[in-house]
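Undergrad: Okay, sequence plus prediction incoming.
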Amino acid sequence: MVRDGFLRDEEVHRMAIPTVGRTRAEFAAPFESEGYFAGLSIEQMEVFDAEDSIWTTYLDTADARLLGGRWAAFSRASVFPTLAAGLEGGREDARYPLFLDRLEADVAARLASSPAPMRIPLARMLFAKQG
């Protein structure tokens, strides 16, 4: 989209998806010195990779376009608005809807061209309030 002039370099540099997979040790680190952090302690913690249900469907159907389309639709709903905030006018930018449309189409095509399962790292944690 930069090559065709739809986006500017500085807009792309502002775009980020602020998520990161963490290990069990990284989740526990703030709690280690005193056993609690910010008035909370960890009662239970499970770090795991969730099932990629879109990949499971692909294994049954071998429909690469469906796989690409489903992941792109999920991404459009979950993270593309965060990327669009990097547009010059943010979510009010006139290009916002077209940006989402183009990004969804591009992601769908790219994923369909080379189907692969996605790693989905998650954590389930139960905290107890101290004091």
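TA: Thanks, I have it. Here the structure is a predicted model, which means the values were calculated and not measured.

Undergrad: all contacts plus neighbour counts: C-alpha atoms, from now on.
TA: Fine.

Undergrad: now Ser113: how far from Leu66?
TA: The gap separating Ser113 from Leu66 is 11 Å, by C-alpha to C-alpha, to the nearest Å.

Undergrad: Ok, Trp55 next?
TA: For Trp55, the distance to Leu66 - C-alpha to C-alpha - is 10 Å.

Undergrad: the more surrounded of the two?
TA: Trp55 (21 against 18; other C-alpha atoms under 10 Å).

Undergrad: Surely that one and Arg65 touch.
TA: No: taking contacts as C-alpha atoms under 8 Å, Trp55 lies outside contact range of Arg65: 11.8 Å.

Undergrad: any common contacting residues for those two?
TA: Residues touching both Trp55 and Arg65 (C-alpha atoms under 8 Å, 6 or more residues apart in numbering): there are none.

Undergrad: In the chain, mark out all the strands, start to finish.
TA: 40-49, 121-129 (DSSP state E).

Undergrad: Can you lay out those as CSV showing mean neighbour count?
TA: Below are those laid out as CSV (neighbours: other C-alpha atoms under 10 Å):
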stretch, mean neighbour count
strand 40-49, 13
strand 121-129, 13
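
Undergrad: Out of those strands, which gets nearest to Ala77?
TA: For Ala77, the closest of these is strand 121-129, at 18.6 Å, according to C-alpha to C-alpha.

Undergrad: Please compare the first structure with the one that follows:
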Amino acid sequence: MSEVKDNLRYSKEHEWAEEVGDQCIRIGISDYAQHQLGDIVFVEFPEIDAEVNAGDSMGSIESVKTVSELYSPVTGRITRINTTLESQPELVNQSPYEAGWLVEVQVSNSVDEALKALLTPEQYRTHIES
């Protein structure tokens, strides 16, 4: 069974979102998603300061099996990327909720509004079980 953290919100595309302060939300892919992808070998990041819209592609993630789009669960501006993944993409598999996070976005609206638009942990569990 995939781990679903109770302190996060989730998108139907399997990204997670967590408030990290100063109108910023940290984003990664869920444990379920990394299991489905298999061994991650490359992450393509958006540029710092790039504007992203909720539901739009913001990069890709490549595994030994496939290449998948990464979708932004929120609207805002990219403020930080996890550059460690450029040399250690396997951290997404080993630690999807901690060391394997992908980007941070400064949201355009309030953090609360951005997170409320996403799935609760309970809703996400139902989503991946169906």
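TA: Looks like it came in fine. The shown structure was predicted, so the numbers you read here are calculated from the model rather than taken from an experiment.

Undergrad: Any idea what the TM-score is?
TA: Put the two chains on top of each other and the TM-score (TM-score structural alignment, normalised by the length of structure 2) is 0.25; 56 aligned residues with a C-alpha RMSD of 4.4 Å.

Undergrad: Help me confirm that Tyr124 of structure 2 is found in a strand?
TA: No: counting by DSSP: H, G, I helix; E, B strand; the rest coil, Tyr124 of structure 2 is located in no strand; its state is helix.

Undergrad: in what helix or strand does Glu113 of structure 2 lie?
TA: helix 111-116 (DSSP states H and E).

Undergrad: And the strands of structure 1: which comes nearest Ala72 of structure 1?
TA: Ranked by C-alpha to C-alpha, the member of the strands of structure 1 that lies closest to Ala72 of structure 1 is strand 121-129, at 18.4 Å.

Undergrad: Can you tell me which helices and strands the closest one packs against?
TA: strand 40-49 (3 or more C-alpha pairs under 8 Å, 6 or more residues apart in numbering; DSSP states H and E).

Undergrad: follow-up on the earlier one: check which residues of the helix holding Glu113 of structure 2 are buried.
TA: 111, 114-115 (16 or more other C-alpha atoms under 10 Å).

Undergrad: Can you give the contact residues for stretch 64-75 of structure 1?
TA: Contacts for stretch 64-75 of structure 1 (C-alpha under 8 Å, 6+ apart): 54-55, 57-58, 104-105, 107-115.

Undergrad: can you pull out the helices in structure 1?
TA: 9-14, 24-28, 53-61, 64-78, 80-84, 96-113 (DSSP state H).

Undergrad: Can you tell me how far Arg26 of structure 2 is from Lys116 of structure 2?
TA: On the measure of C-alpha to C-alpha, Arg26 of structure 2 and Lys116 of structure 2 end up 15 Å apart.

Undergrad: oh sorry, the question was meant for Arg77 of structure 2
TA: From Arg77 of structure 2 to Lys116 of structure 2 the distance is 19 Å (C-alpha to C-alpha).

Undergrad: Kindly report the same for Gly76 of structure 2.
TA: Applying C-alpha to C-alpha to Gly76 of structure 2 and Lys116 of structure 2 gives a distance of 15 Å.

Undergrad: if I pick the residue lying closest to Val47 of structure 1 once chain neighbours are set aside, what's in contact with it?
TA: Closest residue to Val47 of structure 1 apart from its sequence neighbours, by C-alpha to C-alpha, 6 or more residues apart in numbering: Ala123 at 4.3 Å. Applying C-alpha under 8 Å, 6+ apart, we find Ala123 of structure 1 in contact with 45-48.

Undergrad: Output those residues as CSV; include the columns distance to Pro81 of structure 1.
TA: Listed next are those as CSV, based on distance: C-alpha to C-alpha, whole Å:
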residue, distance to Pro81 of structure 1
Met45, 30
Glu46, 29
Val47, 27
Phe48, 27
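
Undergrad: Please pull up the helix or strand immediately following the host helix or strand of Glu86 of structure 2.
TA: For Glu86 of structure 2, the element it lies in under DSSP H and E is helix 84-87. Following helix 84-87 of structure 2 in sequence order, the next helix or strand is helix 91-94 (DSSP H and E).
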